[in-house]
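J.: sequence plus predicted model, see below.
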Amino acid sequence: MYKYFRSDLFIRFGLRAIYKPSCSKIFKFASTSSTGKSLESLTSRQQERKVREQRRKGLSWDISDKYYDKEFQNRKKLQERKTTRTSSKFQNTLKTGKRYGKKHQSTERIGTEDKLSARYKENSNEKIKYRRLKTDDAFKIAEIVQTNLSRDDEEGALFYATKGLKNSTVAWNYLMIYKFEKGSVSGALKYFSEMRRRGSVPNSHTYTVIFNGLAQNSSIESISQKCLNLLQILLEQNAVKPTVLHLNSALKVCSNIPSVSTMYEVIYAVEEKIKIDEISYCTMLTTLSRSSEKESEDYAQDAMTIWADIISRIAAKEIRMTERIALAFGRVMVKSKEPTNIYILLRIFSDVYGLPMFCLREDIPGRSDTTSARDEMLSNHLLRSDKKLKASEREMSLIAQACELLRQKEAYYDYVDHFRDKLHVEWKEKYKVRNKE
C-alpha cells in the first residue's frame, strides 16, 4: 500500500478508490504522503527521483496527473498492434497471400491497408497487385480469370492464366473470347500462340472459339487466310479430332466474308475427314447467295450441284430436308434472274412444300433450247417424299419475286390465294407483278 498526497486530487476525487486488476491492490489518495510533504513542494530533482521510483514499482506519472499501471499500458500497446498493421506485415500479406483471422479485421486496419496499397502503387519497383493462387483446380483458375475479365481487368486475368497450371486451357479460351469481343483478332491469335508455347494443349472448344471469333470479325483484311491457316493447324495436330462443328464454324467465316473460293478450299481440305451435315449445306448455299451479281449465274449451277448431293444424302437417310436449306437454295436461284433457274425453283418448291404449280413451262419468257435438258436434270433433283415442309411468309416472298421476274401476274395471285385459304398465311402485296409481254 502506497500513499501519495495531492491536494488538488483530494479535492477533485476525495476518497475515490482505483482498482489495479494485476495485483488486486487498492490505492487511496490521502491527505498526506509518506514523507508528509506535498509533491509540488519538492524540488525538481526530488520530483524526478520520485517519478523514477514510481516507475520502478510499476506505476507511471504523466503530465495530466493520472496514474497508470504497467499492465494497462501493455494492453493498450497490444490493441494498437492489432488494429494498425505495419508496412512490412502488409507487404508480406500481399506477397504470400496469407490473411489474418476475422478477430483482427477492423475498419481501422482496412483503412491502413488502403493507404499502404496506394503507397505501393506509387512505387513502380514494388508494385504488387495480385496474389499467387495455391490451387490445382484448372476450372477454379478459369473462374477467377472470367471474373477479372468481367471487370475489364485483362492484366489480372493474364496474370492468373500464366501463373496457373499448364493445362489451364479454359482460362486461355476466356482470354481469346474477350479479345474477339473487343475486335482484336491479332491479340486473340497471340494468346493462342502463347498458350501453345507455355504447354497448354488446345481443346476442341478452343478451335471453335477462334473460328467463331474470325466469323464475328470477318470485315478485317486477310481473315480468310487466317481461317485456312487455323484449319491446317487443326488437321495436322493429333490431340483434337476435327468434327463437323469445326467445319461449320469455318464455313461461317466464309459466309460472312463472303468468299466462295475460300469455302471450296475448306470443303476440299476436310472432304475425307468430316462428313457434311444439314448446317454445312445451308451455310454453303448462303455463301453462294451472298456473292456478287456478276457471278450469281455461275453460282446457280453450283447450287444445283449441291442440291443434287443433298437429295442423294436424303435418299440414303443420312440427313433430312430443312426449311433453311430450301430457302438458301431459293435465294441463289432468284438472284441469278435467269427464267429457267426460276422455273426450276418453283418446281422444287412445289415438290418440297407440296404447293401446286401455277406457272407453266410454256409461259416462261426467253425459253432456250436447253430447257428440255434442264427438265431431265430436274427429275434427279426432286425430293419425291410424302413428308412435306410447311410453307410460311418467307417462302411466299421468294415465290413473289420469282413471279415478278417471270412476269406471271395470274400465277402470283393464285399463289397468294393458296397461301391465304389453304395455309392460312396472310400476304401483303409488296410486289407489282406485270403482265407478260
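T.: Sure thing, it's come through. Numbering: from 1, shown residues only.
J.: switch to C-alpha atoms for all contacts and neighbour counts from now on
T.: OK.
J.: for this protein, what's the longest helix?
T.: When the chain is parsed with DSSP state H, its longest helix is helix 296-315.
J.: next, the buried residues of that one.
T.: For helix 296-315, a neighbour-count test (16 or more other CA atoms under 10 Å) marks 296-297, 299-300, 302-304, 306-308, 310-311, 313 as buried.
J.: now the residues you listed as JSON lines including distance to residue 393?
T.: Putting these into JSON lines (distance: CA to CA, whole Å) gives the following:
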{"residue": "296", "distance to residue 393": "24"}
{"residue": "297", "distance to residue 393": "26"}
{"residue": "299", "distance to residue 393": "25"}
{"residue": "300", "distance to residue 393": "23"}
{"residue": "302", "distance to residue 393": "26"}
{"residue": "303", "distance to residue 393": "23"}
{"residue": "304", "distance to residue 393": "24"}
{"residue": "306", "distance to residue 393": "25"}
{"residue": "307", "distance to residue 393": "22"}
{"residue": "308", "distance to residue 393": "26"}
{"residue": "310", "distance to residue 393": "24"}
{"residue": "311", "distance to residue 393": "24"}
{"residue": "313", "distance to residue 393": "28"}
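J.: of those, which is the nearest to residue 267?
T.: residue 306 (12.1 Å; CA to CA).
J.: contacts only, for that closest one.
T.: Under the criterion of CA atoms under 8 Å, 6 or more residues apart in numbering, the neighbours of residue 306 are 281, 285.
J.: included below, for side-by-side comparison, is a second structure:
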Amino acid sequence: MKILILLLLPLFVFAQVNLPTVPQPSQISSYSNQNYSNPSNQNILLNSTNQYFDTDKQKQQKQHQQIIGEVEQYEKLQAETLSQINQDINEINYNNQFDLPSLANKKGTEYYRNTFDKMLKLNIENYSIKNVNFDIENAYLENREDKAEFDKIVKQSGEFIIAKMKELKYDTNSNSAKNFMLFEFFSETLQLKSNGLKHFPIKYDFDDFWGKKDWSKMFVTKLLKTQTGQCHSMPLLYLTLAEEIGAEAYLSLSPNHSYIKFQDENEKWYNLELTNGMLTVSSFIFNSGFIRAEAMQNKIYMQNLSKKELLSQFYVDLASGYLHKFGYDDFVEKAVNKALELYPNNINANMVKANYNNERLIYALTQLKINPKKKEDIERIGNYPEVVELFKIRNKQYQIIDDLGFQEMSIEAYENWLSSLKETKNKLDNDNLKKQVKGLIIKKARN
C-alpha cells in the first residue's frame, strides 16, 4: 500500500494575483491644452469697426470659435475627471495611503499584541523555545491553555528520555546519544523497565493537515494532547524536548517542509525526518527537484537555523496565526517586518510580506471601484500615484522572492517526494545511518 505523508509549514501561502500591468503616467490620456492649437496664435484679424468681413475672414472666425469650443469642452472634461479623483480621495481617506483597516478592536487581538511586545524583550541569542512557542500558540487560543500543565508534560517527557538512555547505558552527555534517543522517542515504541512506563510513536495527522479548518492543528499543544502532528509541530516539539534534555539540534527548511538536523562527535550531520521516523541523506532533499541553485546560494533551504533565525520564524508563526484568525492588517506587517529584520532571507517571512502587499493593493483597487480585469478601469490607475506605487511595492516583493530562489511546489509533487522515502534506496540509507550513529553511541558508552 502506498503511503502518502503530507507535511507543510503553516504560513507559506504564496498566491500571486495576476493583475494587468500598471499603465505608466505617460500612457494615460491627459486632457491638456497642449494637444491643440492655441487660438491666440492664429493669424486672425478682426476689425471691430468694419461691419463687413470677406469670406476668408468668416471662415477663420468660425474655425477660431470651433477651436475655442473644443478646448473648453476638453477643459470641462478634465475638470470633471479631476473632481471625480478628488472625490475618490476624500472617500477613502487618501492620507492613510490605502492602509488596510485595523482589526485591533476585534476580541482576541490583544493576546497577539501582548505576545509581540513580550517577544521584543527576548535575548535573540538566548531564549526558551518552549516558552516562545507556547505563548504564540496560546495567543491564538486566547490564553486558554494551562502553562503549568504544558511544562509538566515537557518535563516528564525529558525525564523519560534520560531514563531510557541510562537504561541502555548511553552516555547522557553525548549529543549523538541524546538526539538518537529523542528521535526514537518520536519514531519507536519505548518502555522503561523500572516502572513499566510506555511511550508510543508520534503519528502523522492526515486530517486537515493544512490547518484550513482549524489552525491549532499546527500546534505543539495539540500534538501533545493527541500524539499526532505534522511538519510544523513535530520539529518544534523536538526542539522543545532537545532544549529540555540539553541536546543540540537545529531546525532546517526545505520546500513546503521543515526537519531536524544534528551533528555527532565526529562532526557528521544527520537529517531527521520526523513525519515517518527516518534518517535521510541530503541528496534526498535535493531530489525534490524544487531547490534551485539560487536558493542554495542565498541559504534559504537546508541550513541550520540559528537562535536568531529561529526567532524570525516564530515572528512569522505569530503573523500567520493572526491572519488566519482575524485577517490582514498592520499587525501582520509589523510582525513580519520584525522577522525580516532578524533574518532578511527568511523565505516564509518574505512570502507573508508579499501576500500582505497584495492584500493592500486589492483593498486600494476595491476602494476605488477599479476592476483589474477591465481595461478601462486599469487605465484609471495612473491617476492615483499611490496606487501605482502599491503595484511597484508588491511586484518588488515578488521579485525578491524570485531572486532568493523560491520555486513553487505543488501538493502532488510534495506528496510524491515525501512518499519516496519508502523506496528501497531510502530505506537502506535510513538503516545505514541508524547503524552509524548507534555504533558511535555504543562505542562512546564503552569508553
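T.: Happy to help now that I have it. Keep in mind that what you see is a predicted model, and the values were worked out from it rather than measured.
J.: what value does the TM-score take for this pair?
T.: TM-score of the superposed chains, computed with TM-score structural alignment, normalised by the length of structure 1, equals 0.22; 164 aligned residues with a CA RMSD of 7.2 Å.
J.: re earlier: what's the first helix or strand after the longest helix of structure 1?
T.: helix 323-336 (DSSP states H and E).
J.: give me the residues contacting that following helix.
T.: With CA under 8 Å, 6+ apart as the contact definition, helix 323-336 of structure 1 has outside contacts at 278, 281-282, 285-286, 288-289, 293, 296-297, 299-300, 303, 307, 341-342, 345, 349, 352, 389, 394-395, 398, 401-402.
J.: among those residues, which ones are buried?
T.: Buried, going by 16+ other CA under 10 Å: 278, 281-282, 285-286, 288-289, 296-297, 299-300, 303, 307, 341-342, 345, 349, 352, 389, 395, 398, 401-402, out of the contacts of helix 323-336 of structure 1.
J.: in a strand, residue 259 of structure 2, correct?
T.: Yes: Residue 259 of structure 2: assigned to a strand according to DSSP: H, G, I helix; E, B strand; the rest coil.
J.: from residue 252 of structure 2, how far off is it?
T.: 5 Å (CA to CA, to the nearest Å).
J.: the stretch 251-400 of structure 2: helices as residue ranges?
T.: Here the stretch 251-400 of structure 2 has its helices, by DSSP state H, counting those that start in this stretch, at 282-286, 293-297, 307-325, 330-342, 347-367, 375-378, 385-404.
J.: would CSV of those helices with distance to residue 244 of structure 2 and mean neighbour count be doable?
T.: Putting these into CSV (distance: least, CA to CA, whole Å; neighbours: other CA atoms under 10 Å) gives the following:
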stretch, distance to residue 244 of structure 2, mean neighbour count
helix 282-286, 27, 14
helix 293-297, 32, 15
helix 307-325, 16, 23
helix 330-342, 25, 20
helix 347-367, 27, 22
helix 375-378, 57, 14
helix 385-404, 34, 17
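J.: among those helices, which comes closest to residue 240 of structure 2?
T.: helix 307-325 (12.5 Å).
J.: which strands and helices sit next to the closest one?
T.: Helix 307-325 of structure 2 sits against helix 109-120, helix 129-140, helix 330-342, helix 347-367, with contacts defined as 3 or more CA pairs under 8 Å, 6 or more residues apart in numbering; DSSP states H and E.
J.: and the strands in structure 1?
T.: 4-5, 17-20, 25-30, 59-61, 67-69 (DSSP state E).
J.: could I get the ones you listed as JSON lines with distance to residue 329 of structure 1 and mean neighbour count?
T.: Output for the strands of structure 1, formatted as JSON lines (distance: least, CA to CA, whole Å; neighbours: other CA under 10 Å):
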{"stretch": "strand 4-5", "distance to residue 329 of structure 1": "110", "mean neighbour count": "20"}
{"stretch": "strand 17-20", "distance to residue 329 of structure 1": "98", "mean neighbour count": "12"}
{"stretch": "strand 25-30", "distance to residue 329 of structure 1": "103", "mean neighbour count": "16"}
{"stretch": "strand 59-61", "distance to residue 329 of structure 1": "99", "mean neighbour count": "16"}
{"stretch": "strand 67-69", "distance to residue 329 of structure 1": "96", "mean neighbour count": "14"}
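J.: can you add distance to residue 189 of structure 1 and give those strands back as JSON lines?
T.: Shown next, in JSON lines, are those (distance: least, CA to CA, whole Å):
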{"stretch": "strand 4-5", "distance to residue 189 of structure 1": "84"}
{"stretch": "strand 17-20", "distance to residue 189 of structure 1": "73"}
{"stretch": "strand 25-30", "distance to residue 189 of structure 1": "78"}
{"stretch": "strand 59-61", "distance to residue 189 of structure 1": "72"}
{"stretch": "strand 67-69", "distance to residue 189 of structure 1": "70"}
